[in-house]
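Trainee: Sequence plus predicted model, see below.
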Amino acid sequence: MLGTLKGEVIAMDASTGEEKWRARVTSEVLAPPATNGDVVVVQTQDDRVIALDASTGDRRWIYESTPAVLTLRGTGAPIVTNRLAVAGLSTGKVVALDTQNGVPVWEQRVAVPQGRSELDRVVDIDGGLLLSGGVLYVASYQGRVAGLELESGRVLWQRDASSYAGVAQGFGNVYVSLASGTVEGIDERSSSALWSNDSLARRQLSAPEVFSSYVAVGDLEGYLHLLSQ
């Protein structure tokens, strides 16, 4: 499955690369679609979440929300389970939708817009969501990094942070690349910082990945950095 800047979702045969179907959605697709085998869920740049039939590409449902006045360019990839499709919005909210009909099951605010100017009030969730052990990990720009209970949306822990990238999880810790270029390791039980590395400041870091006993991040100049956990 892939999305395009022309507002299309394309399904291809994994063995042959042959196109199976192509579907038009409402605007640009800047993050990979996700599927549970029954539906393909895509989030568009205009803050809509759309479910397509995985076999035919026909639209099943659409969830519409009002985007923030000013947003970063980008969206996170949704998380899809058998029951829920979860997406982070430009308003700093996470919404969980019923995969059968698109009806909201729960909604949780991760970031609260603050400040006088629209720029100050940008709180996009642009990094990919991470699901591990029934906990949904999410980071927002000018907001927080948080762990949410998947089934209810209840906040298990949270910590002030500003990130446009996703998070990683491993060894009972959560790792996040901040917008400043600092990488933080966070104890997910207490939400306290275990360590902070600011040696990569202003290098526009990617989302972290846990690799063996290391945390890996890439930067705008094409370098890969390994940090000890």
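Mentor: Here it is on my side, so go on.
Trainee: For the rest of this, base every contact and every neighbour count on C-alpha atoms.
Mentor: Will do.
Trainee: Distance of E8 relative to G222?
Mentor: E8 is 29 Å from G222, where distance means CA to CA, to the nearest Å.
Trainee: How about the contacts made by the residue nearest to the spatial centre of the chain?
Mentor: The chain has G128 as the residue nearest its centroid, 2.5 Å off, counting by CA atoms, centre = their mean. Counting by CA atoms under 8 Å, 6 or more residues apart in numbering, G128 makes contact with T75, G76, A77, P78, V138, A165, G166, V167.
Trainee: dropping in the other structure now:
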Amino acid sequence: MKTHFALLGLCSVLFLGGCSSTSSVMKEPAELAHLDSFYTLKKNWQVKAETMPNRDSEGLFFAEDKKNIYVATATGYLMALQKKPTSRWQDQVIWQTKFASEVVSGPAKQGEQLIIGTAKGALISLSTNNAQIKWQTQLSSEVMSYPVIVQQKIFTRTVDGKLYAIDFETGEVVWIVEHEMPTLSLRGSPAVLYHENILYVAWETGIIQALSVNSGTLLWEQRIAQPKGRTALERVVDIQASLVIKEGRLIALGYHGKLVSMNPSNGGFFFEKELSGYRDFVVDENRIYVVDDSDVLYAFDLFSGAVQWTQTAFKDRLVSDLVFYKDNLLISDGWGYLHWINRIQGTESVRVKHSNEYGDGNRILRIQVRDNILTLLDNEGTVTQYEVVPSNLALFKKESAK
């Protein structure tokens, strides 16, 4: 039996395959220094579904078109919401539907179809117009990884170590690749990465594989995390962070492993760094920005791997996946704070707190950035759209400078 564990809420929780008991460890988070923020958040709208268990949110993302945004919750809801603010929250919701099983991945969108995966192993295609189901395919187990749609196929993974290629129009299985899974791993599975007719897959064994998109044939594989230690927990390795290709380099981060830059054509290393992490990182034309499993942030030179800066101000604050906000990095922490980080220096420039009528400082599970608009999904199942605007301090200083 495969066992998962995940870092949740404000503590580390071990899920021991079917057992009801859990073991929790709480670390003292770094105290935030005072910061005068030049920006604040203007709430445009907010819609609530149901409180979600954090462990089932890793495969959930926003999908969108010109007018609408689509989001699923781990409690089984799938919603279509207007991007433009309306006078009532009921009008913000175009449609919503609830499934008997938890939705644990998606929605992914192509054309007028949405693709979601459920905890009961169903991969479902629905209409963006009214949520009508076009087809439903039963896979072998929980569909945890975000569905990737390329070449009229859907590529997704199940927790029992299978990678599926599914026909986008019919839902028929085109091919399956199986990988032997470890007994213990982190909860969740990153999406596959498609690039130039190759699928790059990060497995819970600490191995990255390159596969033919047409047949699933193995082209090469490389290990970036090696089990070591005396106890089962010490020997856990995994790759949870999404893979990135930038400037001809495949970047990967292993839990109890390494940060590596690889040749996408053969898996050879350009450089390796001893670093353990599981959150999604981001890459620009010059640097790789990473958060490790102690919530310390790093910037590495994209080409040499040299450390550009290190930021320890958020240590043990349960930092989220990294995203870009214009010239800054944007992260959230386990207490509902959003932090803007200067890319060049690694210093915090802006801090605001997300809260709503359902709770103060709810943990943010997903952040989408579009210009100065933020859309958030939090652990209360609340979707919030904010506009980032100058704070009173910024306006005061602007007036004083005249």
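Mentor: Noted; the coordinates are in hand. Since this is a predicted model, take the numbers as computed values, not measurements.
Trainee: returning to what we had before: where does the residue nearest to the centre of structure 1 land in three-state SS?
Mentor: Put simply, G128 of structure 1 is coil when judged by DSSP: H, G, I helix; E, B strand; the rest coil.
Trainee: Tell me the counterpart of it in structure 2.
Mentor: Taking TM-score structural alignment, the alignment pairs G128 of structure 1 with S242 from structure 2.
Trainee: Please report the distance of the residue nearest to the centre of structure 1 from P208 of structure 1.
Mentor: 11 Å.
Trainee: Now for the two: what residues contact both?
Mentor: Counting by CA under 8 Å, 6+ apart, the residues touching both G128 of structure 1 and P208 are G166, V167.
Trainee: I'd assumed P32 was in contact with T44 of structure 1.
Mentor: No: taking contacts as CA atoms under 8 Å, T44 of structure 1 lies outside contact range of P32: 10.1 Å.
Trainee: more crowded one of these two?
Mentor: Higher neighbour count among T44 of structure 1 and P32: T44, with 25 against 19, using other CA atoms under 10 Å.
Trainee: ok, V69 of structure 1 touching E118?
Mentor: Yes: between V69 of structure 1 and E118 there is a contact under CA under 8 Å: 7.2 Å.
Trainee: about what we covered before: would you mind putting the contacts of G128 of structure 1 into a markdown table with neighbour count, distance to N101 of structure 1 and secondary structure alongside?
Mentor: Shown next, in a markdown table, are the contacts of G128 of structure 1 (neighbours: other CA atoms under 10 Å; distance: CA to CA, whole Å; DSSP: H, G, I helix; E, B strand; the rest coil):
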| residue | neighbour count | distance to N101 of structure 1 | secondary structure |
| --- | --- | --- | --- |
| T75 | 28 | 22 | coil |
| G76 | 27 | 21 | coil |
| A77 | 25 | 19 | coil |
| P78 | 24 | 16 | coil |
| V138 | 29 | 24 | strand |
| A165 | 25 | 29 | coil |
| G166 | 26 | 27 | coil |
| V167 | 25 | 29 | strand |
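Trainee: closest to I50 of structure 1 among those?
Mentor: P78 (10.4 Å; CA to CA).
Trainee: what's the counterpart of the closest one in structure 2?
Mentor: The pairwise alignment with structure 2 assigns P78 of structure 1 to V192, based on TM-score structural alignment.
Trainee: Look up the closest residue to that match, ignoring the ones flanking it.
Mentor: Nearest non-adjacent residue to V192 of structure 2, counting by CA to CA, 6 or more residues apart in numbering: V201, 5.0 Å away.
Trainee: OK, contacts around that neighbour?
Mentor: Counting by CA under 8 Å, 6+ apart, V201 of structure 2 touches A191, V192, L193, I208, Q209, A210, L211.
Trainee: which of the residues you listed still touch in structure 1?
Mentor: Counting by both residues aligned by TM-score structural alignment, their matches' CA atoms under 8 Å, these that remain in contact in structure 1 are A191, V192, L193, I208, Q209, A210.
Trainee: Verify the stated contact: the fourth one with L193.
Mentor: No: the criterion here is CA under 8 Å, and I208 of structure 2 misses it with L193 at 10.8 Å.
Trainee: Neighbour count for these two, which is higher?
Mentor: A count of neighbours by other CA under 10 Å puts I208 above the other of I208 of structure 2 and L193, at 22 against 18.
Trainee: Aligned counterpart of the more buried one in structure 1, please.
Mentor: Checking with TM-score structural alignment, I208 of structure 2 has V94 as its match.
Trainee: Hmm, its match is touching I79, no?
Mentor: No: V94 of structure 1 sits out of contact with I79 when judged by CA under 8 Å, with a separation of 10.9 Å.
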